[in-house]
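Engineer: pasting the structure only:
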């Protein structure tokens, strides 16, 4: 299912003031903009591309409504001629992008927009927003999946995500990153993500006894997961055992969930109790304050945990809550452009990224000009042409998820580790691209096009 439409006025004011100036000056030649990260967030070895589907949905549906025009007219900033031209504006450009689930590194284009300048400029804010958060979340979520070592991870973060739209986008990004599902029902409805859930402390508290709550809930949902830490975790596990021994198949529980306390010690004690009672098939799920580092530490200590519910730390990307991403003009009217200011140097012209593999693992990338043919796999694909999505831009969620798993598996082990790699992944700039940048610097010693 497509994402909800992005309002045409979800943009920064200066995009509109620039549009009026562009049109007044006749500056409507083709422009090329790159989306890229200037650097990886500290502690990250790579990023995971995500959000492309939402960008393409936005570009295909872009239209300025009559109400939008009325509001802009009320500001008293824009000319009548500009507003009429804006009313007719649609996106008719091309988009080249990395497939969702593709690992990427600093300065590599995640997406390139090529369109008449007013169109390409107008969509800047939306494109950056729609790529930034999903890529950030998927990159964090993939680390959690790595830490879990094949155990199921479920997204529990909807209630603490930064907004309703963010929670749904997060669930989608995490599913691509390898999560087994989400507690977010709207994400399940919209995208077909498997939904999963247990039961809250409030349900247990609302009953006269914990035992009564367990028995009644399991009667409604056989094979469910029961939350056992409302009062005392191990007493809760014992009650599960007592009910199973008394009621037999009339009381079927798939798992118990631990949500507080020393999760490692409680998991070991719970496993011992369940196994001694002949309930080895009852799994143990943990939640509460988890991230990749906590999960890795629990498993390294031998905690017998079968699955994890992870929420806040991932949904808000607590350790690295933003990405230094940019949407920069790299060509206009057939001529290279680039930002040349110190610390924010950008690479000119439309590009391609080539990834080389050795013994089945990624060995290095080269950022090149788009018309070069270098060793390795070209990563940027044309996903939209003339404002209409191509086959490469119609990749389903299951395919994006499978692509993420396959591509991450092709990274060297050091990059998949939670710790920063001793040596960063090699990303080179082709000779031709370096020469183009040198020409630009020579022509514009103080920056600009």
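Structural biologist: Everything's here; your move. Being a predicted model, the structure only gives us computed values, none of them experimental. Numbers count the residues shown, from 1 in each chain.
Engineer: contacts and neighbour counts: CA atoms only from here.
Structural biologist: Noted.
Engineer: Would you map the helices across the stretch 101-250 of the chain?
Structural biologist: Applying DSSP state H, counting those that start in this stretch to the stretch 101-250 of the chain gives helices spanning 117-122, 124-148, 164-177, 185-191, 201-205, 210-220, 233-247.
Engineer: nearest to residue 349, of those?
Structural biologist: With CA to CA as the measure, helix 117-122 is the member of those nearest residue 349 (14.7 Å).
Engineer: what packs against the closest one?
Structural biologist: Applying 3 or more CA pairs under 8 Å, 6 or more residues apart in numbering; DSSP states H and E, we find helix 117-122 packed against helix 13-25, strand 30-37.
Engineer: Serialize these to CSV and add fields for distance to residue 269.
Structural biologist: Formatted as CSV, the helices and strands packed on helix 117-122 follow (distance: least, CA to CA, whole Å):
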stretch, distance to residue 269
helix 13-25, 59
strand 30-37, 46
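Engineer: could I get those as a markdown table with distance to residue 247 and mean neighbour count?
Structural biologist: What follows is the helices and strands packed on helix 117-122, written out as a markdown table (distance: least, CA to CA, whole Å; neighbours: other CA atoms under 10 Å):
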| stretch | distance to residue 247 | mean neighbour count |
| --- | --- | --- |
| helix 13-25 | 66 | 15 |
| strand 30-37 | 58 | 25 |
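Engineer: Take this one as well and set it beside the first:
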């Protein structure tokens, strides 16, 4: 159960962060419920998407359960259910006069959708309401958005926002913005809620320590593959910062829980393929990352989703920029203390000896 929660929500939150990072501060609406792998995945996926940076969700269950703003625009079915597009837009404006956000690609974005949207915008403006904008869900979004922007500006609606949707991901969002597409926000569904480009986070659970006769005994799982050998013992993870900048992380160090982390510190690279296996870290500050949430020393659990989002954004902001690239990101260094690495080797040797005898 714990693995299910951690793996799924960490996966979706990470994908959400990548998309939000690519959007350069433009709001992202989570639109994925219909493509998620079941109702629970849709609801908790929306929660994770907000932790990763999204500002709202189309999932009303998630909006209610986690106090997330609900957002969306009309469906194509709304437009199709009227005799013509203009009537559909006018009916929407009558029901939602202060939320006139119109889907303009049901028939023809530039010849029909945007002109009809402008007519309705003029009508609601004359009644004292401020139109929200339009959404484009198909076609060449970059070119359509550019032409629609000019039409809206020329008609006197420079504040009307343009929302883009339609199977978007971080790479598409970045490409659109690199082209200069005048898009104000995005609605992103299937490639976010399913993390389509990388749909599995392979977090595992292995026993690390066991209490036997009032004594804690470290445990290890050994494998022919070095990367699958587990780290024994009760541990703590420290984030290592430059000594002159407490907000610039340079590495993480995994230590035994009772170790005291000070500089200079001998460490071993956790990456089994690393060229430089061991080194000494100097001139740093260390902050413990793990907290206890169950037990006598339990920390209070934060339930405000947007406070969790802010904490998440603050943590990611401390990481090196090179590690955040969408393409060929730099590897963020993770080390083991020499003490932990030595314990691991001792238990590997012990396991091999037991196998031989």
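Structural biologist: Yep, that arrived. Because the structure is predicted, anything quoted here is derived from the model rather than measured.
Engineer: For residue 250 of the first structure, which of the helices and strands packed on helix 117-122 of the first structure is the nearest?
Structural biologist: Closest among those, once you apply CA to CA, is strand 30-37, at 55.2 Å.
Engineer: Would you check the span in the second structure matched by the helix or strand just after that closest one?
Structural biologist: Per DSSP states H and E, the first helix or strand lying C-terminal to strand 30-37 of the first structure is strand 47-48. Across the second structure, nothing matches strand 47-48 of the first structure (TM-score structural alignment).
Engineer: what's the answer for stretch 199-211 of the first structure, then?
Structural biologist: The aligned range for stretch 199-211 of the first structure is 74-86, by TM-score structural alignment.
Engineer: for the helices of the stretch 101-250 of the first structure, which one sits closest to residue 302 of the first structure?
Structural biologist: helix 124-148 (12.4 Å).
Engineer: helices or strands next to that closest one in the packing?
Structural biologist: Short answer (3+ CA pairs under 8 Å, 6+ apart): helix 124-148 of the first structure packs on strand 47-48, helix 52-61, helix 164-177, helix 292-300, helix 312-315, strand 325-332.
Engineer: switch to 6 Å and redo it
Structural biologist: For helix 124-148 of the first structure, the elements it packs on are strand 47-48, helix 164-177, helix 292-300, judged by 3 or more CA pairs under 6 Å, 6 or more residues apart in numbering; DSSP states H and E.
Engineer: Spell out, range by range, the strands that occur in the stretch 251-357 of the second structure.
Structural biologist: Secondary structure of the stretch 251-357 of the second structure (DSSP state E, counting those that start in this stretch): strands at 265-269, 278-281, 284-288, 334-337.
Engineer: Any chance of TSV for the ones you listed, columns distance to residue 154 of the second structure and mean neighbour count?
Structural biologist: Formatted as TSV, these follow (distance: least, CA to CA, whole Å; neighbours: other CA under 10 Å):
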stretch	distance to residue 154 of the second structure	mean neighbour count
strand 265-269	59	19
strand 278-281	60	14
strand 284-288	54	17
strand 334-337	54	22
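Engineer: From residue 149 of the second structure, how far out is residue 261 of the second structure?
Structural biologist: Distance of residue 261 of the second structure to residue 149 of the second structure, computed by CA to CA, to the nearest Å: 56 Å.
Engineer: So what touches the match of stretch 199-211 of the first structure?
Structural biologist: Residues from elsewhere that reach stretch 74-86 of the second structure, judged by CA atoms under 6 Å, 6 or more residues apart in numbering: 88, 106, 116.
Engineer: in that stretch, what counts as buried?
Structural biologist: 74, 79, 85-86 (16 or more other CA atoms under 10 Å).
Engineer: Kindly indicate which of those lies nearest residue 291 of the second structure.
Structural biologist: Using CA to CA, the shortest approach to residue 291 of the second structure within those belongs to residue 74, at 43.9 Å.
Engineer: Could you tell me where stretch 252-260 of the second structure falls in the first structure?
Structural biologist: By TM-score structural alignment, stretch 252-260 of the second structure lines up with residues 365-373 in the first structure.
Engineer: ok, so of the buried residues of stretch 74-86 of the second structure, who is nearest residue 102 of the second structure?
Structural biologist: The closest of these, once distances to residue 102 of the second structure are taken by CA to CA, is residue 74, at 6.5 Å.
Engineer: how close does that closest one get to residue 293 of the second structure?
Structural biologist: 42 Å.
Engineer: Same check on residue 239 of the second structure?
Structural biologist: Distance, residue 239 of the second structure to residue 293 of the second structure, using CA to CA: 19 Å.
Engineer: ok, these two, which is more surrounded?
Structural biologist: residue 239 (19 against 11; other CA atoms under 10 Å).
Engineer: where does the more buried one fall, helix, sheet strand or coil?
Structural biologist: Classification of residue 239 of the second structure using DSSP: H, G, I helix; E, B strand; the rest coil returns strand.
Engineer: That one matches what in the first structure?
Structural biologist: Residue 239 of the second structure maps onto residue 355 in the first structure, by TM-score structural alignment.
Engineer: Just to check, that match is in contact with residue 363?
Structural biologist: No. Residue 355 of the first structure is beyond contact range of residue 363, at 7.5 Å (criterion: CA atoms under 6 Å).
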